[in-house]
Structures are given as C-alpha cells and as structure tokens.
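A.B. asks: prediction below, plus the sequence it came from.
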Amino acid sequence: MYFWNYSTFLIVFVLFYHQTCYAEFLGLYPYETETRELKSLDGIWNFKISPKDQPKEGFDKNWHESLFDEDDDCMEMPVPSSFNDITTNKTIRDFLGVVWYQRTFFIPKSWFGKKKIIIHFGSVHYLTNVWINKEYIGYHLGGHIPFEFNIEKNVREGINIITVAVNNTLTESSIPQGFTSYPNNTVRYPPGYKLYSHNFDYFDYAGINRPIKLYTTPLCFIADIKILSSLKGSTGYLDFKVVFEPSSANTECIVSLKDKKGLTITTTNSCSATLKIDNVKLWWPINTGYESVGYLYTLEVFMNCDQDYDIYRLPVGIRTIKWNSHNLFINDKPIYLKGFGMHEDADIRGRGFDYSILVRDFNLIKWVGANAIRTSHYPYSEEFLNEADKQGLLVILETPACSLNAFTENLLINHAEILKKMVKYNKNRPSVIIWSLANEPYTNLDSSASYFSYLVNITKTLDKTRPVTFVTSQSFENDKAVKYMDIICVNRYSAWYQDPGHIDLIQHQVINELTSWHENFMKPVIMSEYGAGSVTGLHVIPSSMWSEEYQVEIIDQHKKAYNILRGQGFIIGEMIWNFIDFNTPQEYIRPGQCAKGLFTRNRQPKEAAFKIKKLYQIN
C-alpha cells in the first residue's frame, strides 16, 4: 500500500505501523565483512517531477511500471544529493510534492541462494515509497533517519529496476512541521492560490540526500549488538549482548575485543557477557588535552547459527558519562564543550552527503580547536557520526523537531517514533553524549510540559546513560518544559536580535540570564547558540552590524562572559551559531543565506574563525 496524500498517510501510519511493508533498520551500520558483501547504488539516476498540483499522477499512471529514460521529461539526478540546486530550473529548486527516481542495477550471482539481500537508505526526505521490478517494496516516513528493506524475494538475475517516489511536503503533524494555507485575499492572490511555509530558518533540501547501499547477510545473522562501558580505576568493563535473527535459532558466539593494532585483548564464548580490560585506553574527546583521543577498540563477533555463521565488527569506545546539577563528566573528568551548531549544507549538493565535504569539515573543526558540535537541527549522516567516533568529536544529537508550535497527539506519535529510532540507531556511539529532543519549541505553551515529559520518559527507558535536553529560546520565567531536562541549552543573541548594535550589553545580559537559568532549575547550562551575521569581506571601523569586525567583537564579549561564569561552576559549554554560512528560504532579512558562519559556505575562514581559534586554544 502506498500513499500520495500525506494527511491520509499519517492516519494509516498510526493504525498500521506494524505492517511488513513499513521500512525498518535493525541498528548495525552496513560494514563489509567475510560474511557480508556490499554494493553501492550511488550515481546518476533518472528523475522526474509530478505536474504542478497533481502529486497523484505518478501513482495513478503507474510510473513505477515504465522506464523513465524513454520519457521526454526525464532528467539526470545525482544520488546522493538534494535535487533542489542541481538544475537551472526554478520550479525544481522550489518544488513541493512528489519527485520520482529510477535506475537499473545488477545483483551479483553469488548473492542468490542462502543469503538475505537488504537495501539500506541513509536518508530520504521526507515520505518515501519504493518499488523494485514493478513490485511495491514499502514506505518510510521521515528524513534524516536510515531505513532498510529486505529485497531478496524481489530481485532477480539480470537487470533490476528500482523506482523511488519522494514527497517532501511537511504538515502540522510531521517532524519538522510545515503549513499549507489558501489565503482569502483575491486582491493579492488568485482563487485557490496555495502558500506553503515552515517555522525553521534553513532551506528544506529534499530528495535522496544520503547513500544507498545493497548488502547481504546470512539467513541467520547478527541483527544488533548492545554495549555499555564502565570504568573502575585503570580497568574498563564492556557489557555486551548480541541480538540475532531469527531469535529462535540455535546460536553460539565467539566474541573478541581487539585494540587498534588488531591484537586480541580478551575473548569469550558467550553471546552476552562482561569483558574486563586491564590498563584500558579510554575514548577521550579531541582538543581537551587528554591522550588516546577517539580511541576505538573493535568488538569482533563470530556467530555460529544452524550450520551457518555471521561475522560483524563493531567499533567501540570505552568512556563514561555522568552529570549533576553543575557539571558534565567524561570518564569522571569535568568536560567543557567548545564548538558550534552546524548544518549539512553545501553548494550544489544541498544536504546531499559528500565525502570531500565531510573530511574538509573535520579538518576545520580540528583547526579551530573545537571539541563538540550539535547536529542542528536533525540527526546527521551515519558517515559523519562514524567520523565523530573516530576523531573524538563530542556530539549533541538532535531530532528533526525544529520550532514546534503546537503539541498535538499526532505530532507526539511521530516525534516519539523518530526519537526512538535516533536513540536505537546511535546507542553505541561514544561520540554521542547528549540527546536533544528539539530545537526552539514553543515551550511557553502549557501543553508543552506533558509533551516533553513523555519524550523524556521514552528516552530514559531506552538509554539511562546519557543526559537529555532540548534547546530553548524561551525565558527562564515562562518555559514550561525545561524542568524535565538534565541539562539546560539556551539560544540567545545579545546585540543581534536582542538589542542590536549594543555590544556593551553582552556581558551583563549573558551573565545574568544564564545565572538565572541555573538558579531557577539547578541544572548545568550550555549556551547552545549565540553569534552574529557577517557579510564576507565587509570591513568597517568602528565596527557595525554585518561587518566581520562586529562578528569578532560579539564573540569576544561573549567569551569574556563565559570565562566569568565558568568561575561560578555551572556553565558547561558554549556553541557558536554557526560553523558555516548556509542556505535559507528567500527572505528580505537575509541575502540568500544565513551569514552567521565562522566559515563561508565553501569552507573558507572569516575573521571570526581566527578569533575563535585563538580563544579556544587559550581555554
């Protein structure tokens, strides 16, 4: 069953979520091993868009049964990428509705037989329907989250055809939200004119944004691995449990923990046990002065199962997280977060994953001296988080719930489902230290209290080892939900949105407000956003808004306030908005982008980047 009408889909989604055609992801990243083969479906796909105001046409006319390259309106589209900026067509850049992708592929002959064949989507935004060889495979709701289908019954020897329909329409019940209206003003608008908007301030890039992979497993296979690390003196402990399918199978395990050189540290013949690691090398964050930065062991699982076997290797970092009313601790040492909010955003690619951008970004993060980022305002790619694990970057992992302005039952259902997936898929990552439920929700509303209390309970049920937060833009006097959080994250723009031009007020405002947050709720506090926009190359003496000098002065005055607050012992982090300039919807208040980046959109430094590099190296 597939759905072109999103509102109808939401109802059916709630009622029939457990249908077998709904996509799922078991929780292990598709690494290649001796028992698992891997094939990429990235490349140039054929691409079509539905006619304006006729999103149903492709379904009614069964486009999945035809070959797109025989159609005059077919064009090429790279995968992964957002479709918006690839062409020169304004209609495609701003398209809202259903777009269609198609390509052919081959399955290696050796894959047929006693193997499962799985297709893994890194992320498709937003509602996805998939067909292979004209057969309906299933659907998935939500961007920024990986999902999979078993397809061994759908593929064949020879040419296979995959067709993917993507609806990027957001609604009041989607995460994030979008709003459609029909203005009753015939002077300004023709009859039936549709307006579409959303509350978040970044461009809503859409399409197949992340890689697509085919991979195999044995029929009896390792479906998940759950780990929990602890520390006592110089000895580390790793609790693990191997989850296999089918769960009724007769299985035996050989589990080994190996160091970075591949040397075996310890071995057990159990599928669930606690491994002891003498003289453990801990996972430490980057740019904090500790050794063994980003140190990863390898948990190698060899599972025998009914005359079959499977092998999987999980990167493992041994680290602990603790917190109290004043501090956050990594491996029992207090940690101070220095970093920024980011966006998955780049020229031409939009939100499309690109290894070159990934490596460049991590080089810049290390160069500037940061140790932490927030995945504003959605979970980032698996590849980014893999690199964060390896490089020792601390991550506040955030759901796509940005600027929620109502707290309905349908919204809560979808929010909770995405949250569960985010926690489940990233539970083993040493880099992920805080779960963020949302960015700047309207938590001045009374209805937000029970809404976020429920989400906190869900998160704590799944994972008690990490603190939970959301990022607030409300005041400490009117926020109804922040009391349920473990850590308070505050977005505030002194001398920008608030008292623009008055740099002299920054220290007074920052010190007083963050102190009030802490005194009212007795939680540690992070300034999760602050900053100013700067037009690259605009230099003004004395400084004024939008100049590079003004952005530098904003940072300098905030840093002085943070240094004073650190002496009071409750501020645990500062995060500039933003790492890079990024694309936004067309607005008269922005020149085609949000210009608050330390770096330009093509990853070159502004003056502020050199300033923050100096400040982060000092403290």
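C.D. replies: Perfect, thanks for sending it. Residues are numbered from 1 along each chain as shown.
A.B. asks: going forward, measure contacts between C-alpha atoms and count neighbours the same way
C.D. replies: Will do.
A.B. asks: and the contacts of stretch 149-162?
C.D. replies: Residues from elsewhere that reach stretch 149-162 (CA atoms under 8 Å, 6 or more residues apart in numbering): 23-25, 102-109, 112, 115-120, 130-135, 137-138.
A.B. asks: buried ones among the residues you listed?
C.D. replies: Among the contacts of stretch 149-162, those classed as buried by 16 or more other CA atoms under 10 Å are 23-25, 102-104, 107, 112, 115-120, 130-134, 137-138.
A.B. asks: just those: which are in helices?
C.D. replies: Cross-referencing the buried ones among the contacts of stretch 149-162 against helices under DSSP state H gives no overlap.
A.B. asks: now, the residues you listed that are in strands?
C.D. replies: 102-104, 115-120, 130-132, 137-138 (DSSP state E).
A.B. asks: what is the nearest of those to residue 532?
C.D. replies: Distance to residue 532 across these (CA to CA) is lowest for residue 120, with 39.3 Å.
A.B. asks: state the distance from that closest one to residue 136.
C.D. replies: Going from residue 120 to residue 136 by CA to CA, to the nearest Å gives 16 Å.
A.B. asks: residue 47 too?
C.D. replies: Distance from residue 47 to residue 136, by CA to CA: 19 Å.
A.B. asks: put this next to the first one:
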Amino acid sequence: MKRIILFVGILLINLVTNAQQKIRLNNNWEFLKQDIGSIWETVRPLTKDGPDNYPLWQKVTLPHCFNARDAVDPAGNYYQGPGWYRSRLNINNPYKNGRTLLFFEGAGQKTDVYVYSTKVGAHAGGYDEWFVDITQAVEDFKKTDAFAKQFKGTIPIEIRCDNSRDVESIPSQLSDFDVFGGIYRYLDLVYQPALGIDNLFASVVLDKQYKTGTIDVQATFYNPDQVKKAIGNIKITDALGKTVAETVYNIDVDNDGAVPVGKFKVNNPHLWSPNDPYLYEITIDAGGYTRKEKIGFRDFLFADNGPFYLNGKRLLIRGTHRHEDQSGVAAAMTDSMMYREMRMIKEMGANFIRLGHYQQSRIILNLCDSLGLLVWEEEPWCRGGLGGDKYKEQARRMLTNMIHQHYNHPSIILWGLGNENDWPGDFPEFDKAKIRAFMSEQNDLSHRLDPSRKTVIRRCDFCKDIPDVYSPTIWAGWYKGKYTEYRKYSEDEFKNVKHFFHAEWGGDSHSGRNSELADKALENIRNSAGIIDTTLFNKSAELLKNADWSENATCNLFDWTLKEQDTMPWLSGSAFWAFKDFSTPIRFDNPLPYMNQKGVVESDLTKKEIYYLVQSYWADKPMAHIYGHNWPVRWGDDGELKMVKAYSNCNEAELFVNGKSYGIKKRNSQDFPAAGLRWMVQFKKGRNELILKARKGRVIVTDIVSQVYQTEKWGKPAKLKLEKIGEGNGSVTVQATLLDSKGVLCLDAVNWVSFSLTGDGTLLDDLGTSKGSAKLQAINGRAVISIKTNKGNSVVSVQSPGLQTVFLSL
C-alpha cells in the first residue's frame, strides 16, 4: 500500500503577529450599496451649500456582506451588483524601506482597490487570499495638498466589490448557494520589511515506524526591491514551548521560485490525529519581525478498494459539510462565530469536514488543525459547464492559490477539483470531452503543487476515473429510492471506483415540524420478531411521504444510514449534507424561502433533533437526549400507545413518564430506530413530564422534556390567532396559531403564514430561521417571530391565504 506523507508549513500572513506587523481594519468604514459615477464621488470634499455626502453612505464594520439580509428576504432574489467601501487609515510603517500591504482574506466576487483616486490593484475570485501593495501610492498621496488639508494626515482607501452575474467566473450562479458580495472576511493592514516571505513550506517525511520526522523548509519571497540576501533564525517548538530543532539561515534570494531555508530532524514526533490534534510551532525571525505557524505530523492512506487509514490505523471518516454563511451576517462571519460553529461540529463527534464549495477562511483551517478535523477543501468549479480561456485561467489561479495558501495545514487530506460538473446550463455547449480534459489538467496541476495529498470530485460520473478519490451521488431516501436501500446503493458505487468516499447524504427538515406518522409507519413494518422488515416499506411509503420535512422522519433516515455505516468495514467514510442550514437563490418555495434546510442545526446554530441523533453515534462524551424538545404538543387517541425515542451513546437508559418507569433499554446500534432506546408510552391528556436517565460506566446523564398530549380532533384551518408569548431585553415574541372552526389547534397544518409590522418597532426577520422569518410554512400549526420594540408602539399582523388577517397591538 502506498503511503501519503503530509506537507506542513507556514501561511502567507499568520494570525499570530505583533501589532506593528498586522492590524485588522474592522472599524471606521462606510458602505454604499450601488455603483458610483466616478471615483471622485468617494473622495470629493463636502461643501456648505452643495449636495454634501450624496449618495448617502452607511457606517459598517468589517467583515461585512451586502447580502446579510436580502439573501433570505422572501420578497425576491438577493442583490447582485457593485458595492463600495471607504475609510481613512493612519499608516506608519515601522520598517526602513518597508512595504505596506492591504491583505484580503476574501472578498466577493471581483474587487478594485484605490488610494484616493489612484487604482492600486484588482482581484477576481471571492474566496482566495490576496494582497495589494499600496506603498508607493501612499507615499505619492502624502505629497498632495489633500493629504494635509482634506484628510488631515490620513490615507483615503476606497474598495469596490461586485458580485454581478458572470458566466465566465466561478462558481456558477446555478449553484445551490448564494454567491455573496462584500468584504466578508477580515481585511488587514500589513507592514513588512523590504524583503518579505511570500510562502513558506515545510515538507515532512515520516519513517515507516513514525520514529523520526524530517522537515525540509523552503520559501518564496515578495521582493519588489530585488534584495539579494535573506538572513534569520528558524526553530521548531513542541506544544509545551520546548525547542526541538533550530538553525540560522543565510540564503540567496531567488525571485522566481522557492529556495531552501532549513532542514530539521525530529525524533519520536508526537503524531497529529482527530483524537489527539497535537501541534508543533515553527517560528521564523527575519529582518526584525517574527512569524509563527502551527504544524503537525501525520500520514494517511485511502486503501485500494478499501477503507481509510490514518497513521497506520483504520479510521472511519465521520463528517459533515459547511458553507460560510450564518443567520444575520451571511458570509461575514467573525472569528468567534466560526469558533462556536466548529466547536459544535467537534462536540457532535465529527472527525472530518468538507468545505463546500470553495476555499474558506484561514480561521476555519486553523480551527480544524487545533480541534482535530480532517478536511476536504475544493476550488469553486461548481455546476454550469465549462467556460472559455478567462474562466479556465481563474479556475487554475484559484486552485493554485488554495493549495499554496492552505498547503501547510495538517488537517487537509483532500483537494477538491469540482462539484457536480455534470450539471449543464451556463453555455450553449456542454462538451463532456472538454470538461474531462480540463478536469485532467486541474488534477495534474494539483499533484504538481502538492504531491502529498489526494484529489477528489463529487458527482461527475464521466470524470470519476480522473481524481484519486471519487464521491458519487446516492441520497438514499431523499432524492433516490428508500433509505433502507442505502447499503445496496453504496456497495454498487463502491465497486465502480478504486477509492470511494460518500459525500452528501441526508434530507431536509423544517426545524420544529414533527409528524406522528413518521414513527407510526415504522411500527407498522415490524415483523413478528419485532425487527424492521424492509420488504414492507412499500406498504408504508405514503405514510413516510406524508412525513416529509418533519424532523422525526429525517431523523429516521439519518438513524438508518448511520447504523448501516457502522457495519460497512470497507467504507472509507462519509459526510452528511450539511451541518447548518444556508441560503440559496434556487429554493424559493422551501418551507423557509430561499433556505436549504438540510442542516442538523439552523443557520443561527440552533440545534435540531438530528444533531443529537448524530452525536449519539459519533461522540465519546456521555450524552442523552429525549426526542421532542421542539415538539411541544403531541396528538392521538385516548389510550393510544406512542413511541418515545431517546438518542444516547450510553450503554443503557431508563425512561420515566409522569413518574412511572417504562423500563431499562440496552443500546444496540443495529436495533433501529434509536439504537433500541425507544418505548411505547401511553400519554395522559394535557401535560406530560418525561425524564431519561442513561448510564455509561459510572457516569449517569439525565434529560427532561415536557409535552402536551392533545386528543381533540380538528378540521381544516379556519382562523388565525395571534398572541404575545414572551417579552424581555427590549423585544416581544408573538405566536400565530392555526385553528379550526371550533378553535382546536390544527397540529398538522402547514399553511403559509406571513407577518408584517407597522409603528415604532422593528420586525426581526430575514434571518433564515424558523423563528426569524416573516414568511414561512407553519410548524405544526404554529409560527413565531420577535419584534424589537424600540420603546414605542407597534401593530403586528399575520396573514395566511384564505383566512382573515389578525392584528395585535404591542
């Protein structure tokens, strides 16, 4: 078996630097969501009698996305066009003959940069890092009258971002995600000496017994002044700060390629893995400044027609996917937001993440390194076909930048070349042979840039023989067949390629929607021995179909798939789609308009029930969760037995309902559903208290949930009711309910509901969540939204087609 050896190294600009070298430019920005007549409009002086600051600019902080709200506005598709940013900077480079850079961690999708009225740089591509050298433009501006008089010693910076539609730019606008605009990742002011390190790579070779690691460090330089020599110190320290290797370098600078900086040997290296993400640190002192970067030692193997190995041991890859998109901010996620999300992914028990479908923030990669998450990262060649020379050049550049900029992370094992490239539509011509030729070119480019990692694509069968690893489309139980056929579909696809991985499976769920039919259907297909008989699934197909988009139906799909993956020894791994709900322009008719709702958490990171199901299969820390925390009212007949499920990784669990024990159940992953942790319970009418006690060794974990049981039957929704259900911190929460003609809550109602507001308050909508949307499908006959009162008076209304509008004064 061929071993794959890790390359590790140092990023272009490290987050850990001193303040003189790098400054985050978060504050003191203004934004204009339109184009301007000329660059002069951004810098012209204000007059006493003139139009002053027209057009009107708004104050913003970075990162900022100009689709933060309209991406999920149910009134229509999101804005695609230009937007402008401007600020004034105090620039004082501490280095003699130093360079001053504006470093973009990502801006979408095409960007132009100006110092005063001088254009100093441009970039096409919304996801890779890039910088603009503003040194000369700053010096030139300092010699003008405007510097002293109008700008009072500050430097005016103007930036134009544009996410207008362009078929000759990747990703395709046919993609199932928004192509955002704005400076939506951090923007940094960077000072560096005349000679700066552009990229620094450290290739690591481990011996077969993992007793010795050799690190060969090379560097490329940013050297506009043609400096001839680079002198400094480089050392490697372990996690405790102890120096394990150190050397001085004195090298001739090659402006056309990488040059050796130092070579080290580390005895008995501490290996990096998801369970033990041990990181060393490289420190480079050069020219009066310091750079630091974490590195790691590991190797991996996709066995031919077999599983995955990390550091010589089989590891079942268990993962998910993410888009850089969050409620209220869209792509403009802060580092604290990213940390919270990645921490939740790790606590769920994942050991892998696919970053779809583009290069993501360096902060995410740093978190994957430190938390222990293997990574598949891919270039944004997604759907639409293949464009011309400009299109191809951008794809080559973005693949190159991604590998150069993230080459060093021990977490990365796969470079993705594309996604769903069998999806036509952007061009009159859809030539499979040309797509294959370019896919082969990109595959070769990836291997030249980084021989240490594997290449991969998802869903393009006519190219599946090109990359090292292939992921077909399966989607058992959602887009294709029944979820009980998952093993068969997977085995069939496994036989077709040398290295099989299953990315993207799962199903949509409208957070909080539940169905009594979903679990009742499972009870109807048990045989006399109490085992699920898959041959009976067709008899219950209609029941399962009627439960679509309910959380418990999607939980059952996940439950079956996970229990099957536990007994597939040949499987390298899988990743469900996706961790978090995200916005998309093509799903305008979803229960939450313009949202892909396949996440196990909502877009504000509110956990759905599916999160706990996955955690029960993957996490090590003892956990227990009664299904139904977001199911406040269950329904059925008097005396009817109802299934109560619990998700836990403990060995056994006991359920109490209204003080009565329903017995202890042993966990068995193959006892579907809920790994055997399920009870048939007779609820009393009204409120019922459920308590779960689960044991794992000496550890006992408890969960409690309260549910109302409704026996009253209902007819069609006939009227709306609107009431205040919460208040605090300057906000009010209201709930709309759908009632029949007798006033009984219609618990299976999925009618469209729309909220509106007039008065002093602000409707907290356009958040893309089940409790933050002005228009959505009702959730078991309910819909909730909040209003910021602004210490005034307002009237909120709710509408549903065919029903009378209802008003509530606040």
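C.D. replies: Received the coordinates, thanks. A quick note: this is a predicted structure, and the numbers were derived from the prediction, not measured.
A.B. asks: can you give me the TM-score here?
C.D. replies: TM-score for the superposed chains, counting by TM-score structural alignment, normalised by the length of the first structure: 0.82, backed by 542 aligned residues with a CA RMSD of 2.6 Å.
A.B. asks: on that earlier part again, just flag the most distant two among the ones in strands among the buried ones among the contacts of stretch 149-162 of the first structure.
C.D. replies: 102 and 115 (25.1 Å).
A.B. asks: which residue lies nearest the spatial centre of the first structure?
C.D. replies: residue 379 (1.0 Å; CA atoms, centre = their mean).
A.B. asks: now which residue in the second structure aligns to it?
C.D. replies: When the second structure is aligned by TM-score structural alignment, residue 379 of the first structure is paired with residue 359.
A.B. asks: do I have it right that its match meets residue 376?
C.D. replies: No: if you go by CA atoms under 8 Å, residue 359 of the second structure and residue 376 don't touch, sitting 10.0 Å apart.
A.B. asks: what residue of the second structure takes the place of residue 153 of the first structure?
C.D. replies: In the second structure, the residue equivalent to residue 153 of the first structure is residue 136, according to TM-score structural alignment.
A.B. asks: so how far is residue 118 of the second structure from its match?
C.D. replies: Shown here: residue 136 of the second structure relative to residue 118 of the second structure, a distance of 11 Å by CA to CA.
A.B. asks: now swap in residue 310 of the second structure and tell me
C.D. replies: 52 Å.
A.B. asks: ditto for residue 286 of the second structure
C.D. replies: Taking CA to CA as the measure, residue 286 of the second structure falls 32 Å from residue 118 of the second structure.
A.B. asks: quick one, helices of the stretch 251-400 of the first structure?
C.D. replies: Secondary structure of the stretch 251-400 of the first structure by DSSP state H, counting those that start in this stretch: the helices cover 355-368, 382-391.
A.B. asks: and if you look at the first structure?
C.D. replies: Going by DSSP H, the first structure shows helices at 6-15, 57-60, 90-93, 355-368, 382-391, 409-426, 447-462, 506-521, 548-566, 607-618.
A.B. asks: gap between the second one and the chain center?
C.D. replies: Looking back up the chat, that one is helix 57-60 of the first structure. Mean C-alpha position of helix 57-60 of the first structure versus that of the full chain (CA atoms, centre = their mean, to the nearest Å) differs by 31 Å.
A.B. asks: same deal with the fourth one?
C.D. replies: If you compare the mean C-alpha spot of helix 355-368 of the first structure with that of the full chain, they lie 17 Å apart, counting by CA atoms, centre = their mean.
A.B. asks: what's the mean gap between that helix and the aligned bit of the second structure?
C.D. replies: Taking mean CA distance after the TM-score superposition for the first structure, the mean distance separating helix 355-368 of the first structure from the aligned residues in the second structure is 1.5 Å.
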